[in-house]
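Novice: Kindly return the folded structure for what I paste below:
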Amino acid sequence: MPEVKDPRALVGHSTRDDAAVYALDGSDDAVVETVDFFTPVVDDPYWFGRIAAANAFSDIWAMGARPLFALNLVGWPVKTLPLDMLGEVLRGGAESARLAGAPVLGGHSIDDPEPKYGMAVTGIVKRDRVLRNVGARPGDRLVLTKPLGSGIATTAIKRGIASPALVERVVELMAGLNRAAGEALAASGAVHALTDVTGFGLLGHAWEMAEGSGVALRLRVAAIPVLDGIAELAAKDVVPGGSKANLAWVEPNVEFGAAVGPELRIVLADAQTNGGLLAAVDGARADGVLAALRDAGVPAVEVGEVLPGEPPRLVVS
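Specialist: Down below sits the predicted model:
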């Protein structure tokens, strides 16, 4: 894409950030804009809608912003799937939007042989409060707000081998909004870099943070939460192709400890749907931030730290 040379464009595509940020004339506010849609990750149309919408809203909170409104994006095979089913998808999306505190004001649909759903979401943030996926500093502590494993779990669902307990847990995880986490992190004033863990997996998004910030990140694998049963599925190669591609892409930039075997590496690279937020938090204030997240009902954990070093380097041990 061509380089953007507009002083009002505060965040574009140069650092692979989660959303675009554009300054408003005559104001200290900026508009935050994101778009996301995908094919079904679960069978239930209502929960597909909930998950896809929650995933789109997540990018707004990952920028330290609050959502204003959303527009639906729909591709639907009108000759092969009933419109009542689409109605359930849209009902699910509307419920996620309600929980996000932002109305759905319209959208666009096309006849598509494969169903797709998502949203374009508009948010707002003070110019001096934008949080980006770059800016991490040596001494920062890394905080993660959700466990890993949704990509592997949804692959197990597609293959018909996921346990009922795993299906219930991963649907709950993917549909869960990052609102409480994003609001607590933004309010803390202690976050130097923030991103959500989605399609590139934890390793991919951590690498983007390290590269863009000019630092190295150390991840402590024993501290990283993973859904029950995911490691066993990874050992059986129940893994999406995107997760394998993630690992192949990022692995040359990762120094793995001897205890981090092949199955664990693929879990760390697993492509997530509406995963948690990964934050680089001021080291002296991280305990307070973790306490605030937990008070907000977010099961956040500390998973590593930021080091001085030549990017793009990740150390996983």
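Novice: rest of the way, CA atoms for contacts and neighbours
Specialist: Fine.
Novice: What separation do you get for L247 and V130?
Specialist: 30 Å (CA to CA, to the nearest Å).
Novice: My read is that E302 contacts D140, right?
Specialist: No: applying CA atoms under 8 Å as the test, E302 and D140 come out as separate, 10.7 Å apart.
Novice: Any buried residues in stretch 222-233, and which?
Specialist: Of all the residues in stretch 222-233, those buried under the rule 16 or more other CA atoms under 10 Å are 224-227, 230-231, 233.
Novice: Please generate a structure for the following sequence too, so the two can be compared:
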Amino acid sequence: MNTLTDNHIKLTSFSHGGGCGCKIAPGVLADILKNTRGFPVPKELMVGIETADDAAVYRLNDEQALIATTDFFMPIVDDPYQFGRIAATNAISDVYAMGGTPIMALALVGMPIDKLPVSVIGKILEGGESICAEAGIPIAGGHTIDSVEPIYGLVVLGLVHPDKVRRNADAKAGDKLVLGKPLGVGVLSAALKKGRLDDAGYAAMIASTTKLNKPGRFLSDMAGVNALTDVTGFGLLGHLLEVSRGAGIGARIHMPMVPLLPEVRRLAEAGCVTGASARNWAGYGKDVALGTGISSVEQALLTDPQTSGGLLVSCAPGAVDAVLDLFRREGFAGAAVIGEMVDGPAKVEVIA
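Specialist: Got it, this is the predicted structure:
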């Protein structure tokens, strides 16, 4: 057993990537999954893998559908308690992104037992439990393994009325796009690894990544909210492309309207970007048209992997004020309209 004290453990040193930046690149993932779509599915399965949605949804009866999802990753920060909080917040988000309410979770724990003190592992679990308590759900079990790298996450189950499921594929031309959280988590995590993130930047990163996307469960009740997803490892462009492809229409982003976490643009200009950002662009950049004046830094920001990122809402223009009011009542002051869905092929245009 490693005898280092808890304060000397740097969790990020044990992993080759962190947070949602650990995701398999979108192009590689598409190759892996391309031959897995031929199996029969029951009629009760309302949402499966066909549109790369946030969670599976299974109709139980006329009043209830079960939402099932899982998410886990390696450390994005060194503080074990905060790592647990971030991972749990990220996993629960997928239920909110379907318009549902979480009901319970199972813990997924893989730890290098010969390298991490039991006390550190305990703090990771404690952090996850604290977020589940905030969401009002128990951790009802789980599974543990002895792993080369620290891994933590959750299986999360939720409920939603079958008529209120909000898929990522039901956007309509003319819809406005609302983003719930500012971008930049990947940039801040890169700066943290390079020792260039100050206390204020770290605090902003923790605040964003541990804020539960609770507005999702209320958005499903609102008229005019047509599609819903959350922005995570594939960046804003990647997840908006999933919305666009599912609906079979285009999308447009106005770069000046996209909210960013404090200091993110400056840090990105100084080279604090993740390798996942470049992998994301390589995977789907062919379906993105960058307008004149969009810089390479802005490209990196739009592909920046968001660990526990914000909800992305496609709603009718008449619903925008109500959507923004909901976000602000729930404490999401940075929520903003960033663009619209448009007629045309399933591509994204970014204009300056």
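Novice: Mind jotting down where the helices sit in the second structure?
Specialist: 26-33, 80-96, 118-135, 185-193, 199-209, 215-219, 235-247, 264-269, 275-284, 296-303, 320-329 (DSSP state H).
Novice: could the ones you listed be laid out in a markdown table, adding distance to D170 of the second structure?
Specialist: Shown next, in a markdown table, are the helices of the second structure (distance: least, CA to CA, whole Å):
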| stretch | distance to D170 of the second structure |
| --- | --- |
| helix 26-33 | 21 |
| helix 80-96 | 16 |
| helix 118-135 | 27 |
| helix 185-193 | 27 |
| helix 199-209 | 27 |
| helix 215-219 | 14 |
| helix 235-247 | 6 |
| helix 264-269 | 32 |
| helix 275-284 | 21 |
| helix 296-303 | 22 |
| helix 320-329 | 17 |
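Novice: out of those, nearest to I351 of the second structure?
Specialist: The closest of those to I351 of the second structure is helix 296-303. By CA to CA, the value is 10.8 Å.
Novice: From the geometric centre of the first structure, which residue sits farthest away?
Specialist: K79 (33.2 Å; CA atoms, centre = their mean).
Novice: That residue corresponds to which position in the second structure?
Specialist: K79 of the first structure maps onto D114 in the second structure, with residues paired by TM-score structural alignment.
Novice: about what we covered before: can you put the buried residues of stretch 222-233 of the first structure in a markdown table and add distance to R91 of the first structure?
Specialist: Shown next, in a markdown table, are those (distance: CA to CA, whole Å):
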| residue | distance to R91 of the first structure |
| --- | --- |
| I224 | 34 |
| P225 | 31 |
| V226 | 30 |
| L227 | 28 |
| I230 | 30 |
| A231 | 34 |
| L233 | 32 |
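Novice: Taking these together, which two end up most distant?
Specialist: I224 and L233 (17.3 Å).
Novice: ok, how many other residues are close to G224 of the second structure?
Specialist: By other CA atoms under 10 Å, the residues close to G224 of the second structure number 18.
Novice: Correct me if wrong: G276 of the first structure contacts S150.
Specialist: No: at 10.8 Å, G276 of the first structure does not count as touching S150 under the criterion of CA under 8 Å.
Novice: what residue of the second structure takes the place of V170 of the first structure?
Specialist: Aligned partner of V170 of the first structure by TM-score structural alignment: M205.
Novice: wait, I meant L68 of the first structure
Specialist: So, by TM-score structural alignment, L68 of the first structure is matched to I103.
Novice: With C132 of the second structure as the reference, measure out to its match.
Specialist: I103 of the second structure is 10 Å from C132 of the second structure, by CA to CA.
Novice: more crowded one of those two?
Specialist: Using other CA under 10 Å as the criterion, I103 of the second structure and C132 rank with C132 on top: 24 against 19.
Novice: if we can go back for a sec, among the helices of the second structure, show me which one is buried the most.
Specialist: helix 80-96 (a mean of 29; mean count of other CA atoms under 10 Å).
Novice: contacting residues for L264 of the first structure?
Specialist: 231, 234 (CA atoms under 8 Å, 6 or more residues apart in numbering).
Novice: ok, now with 7 Å
Specialist: Counting by CA atoms under 7 Å, 6 or more residues apart in numbering, L264 of the first structure touches A231.
Novice: Can you find the partner of it in the second structure?
Specialist: In the second structure, L264 of the first structure lands on E298 (TM-score structural alignment).
Novice: how close does the residue farthest from the centre of the first structure sit to D112 of the first structure?
Specialist: Taking CA to CA, one finds K79 of the first structure at 10 Å from D112 of the first structure.
Novice: go on, F256 of the first structure?
Specialist: F256 of the first structure is 43 Å from D112 of the first structure, by CA to CA.
Novice: Please identify which of those two sits among more neighbours.
Specialist: Comparing F256 of the first structure with D112 by other CA under 10 Å, the one with more neighbours is F256, at 16 against 13.
Novice: Could you verify my assumption that that one touches V315?
Specialist: Yes: if you go by CA atoms under 7 Å, F256 of the first structure and V315 touch, sitting 6.1 Å apart.
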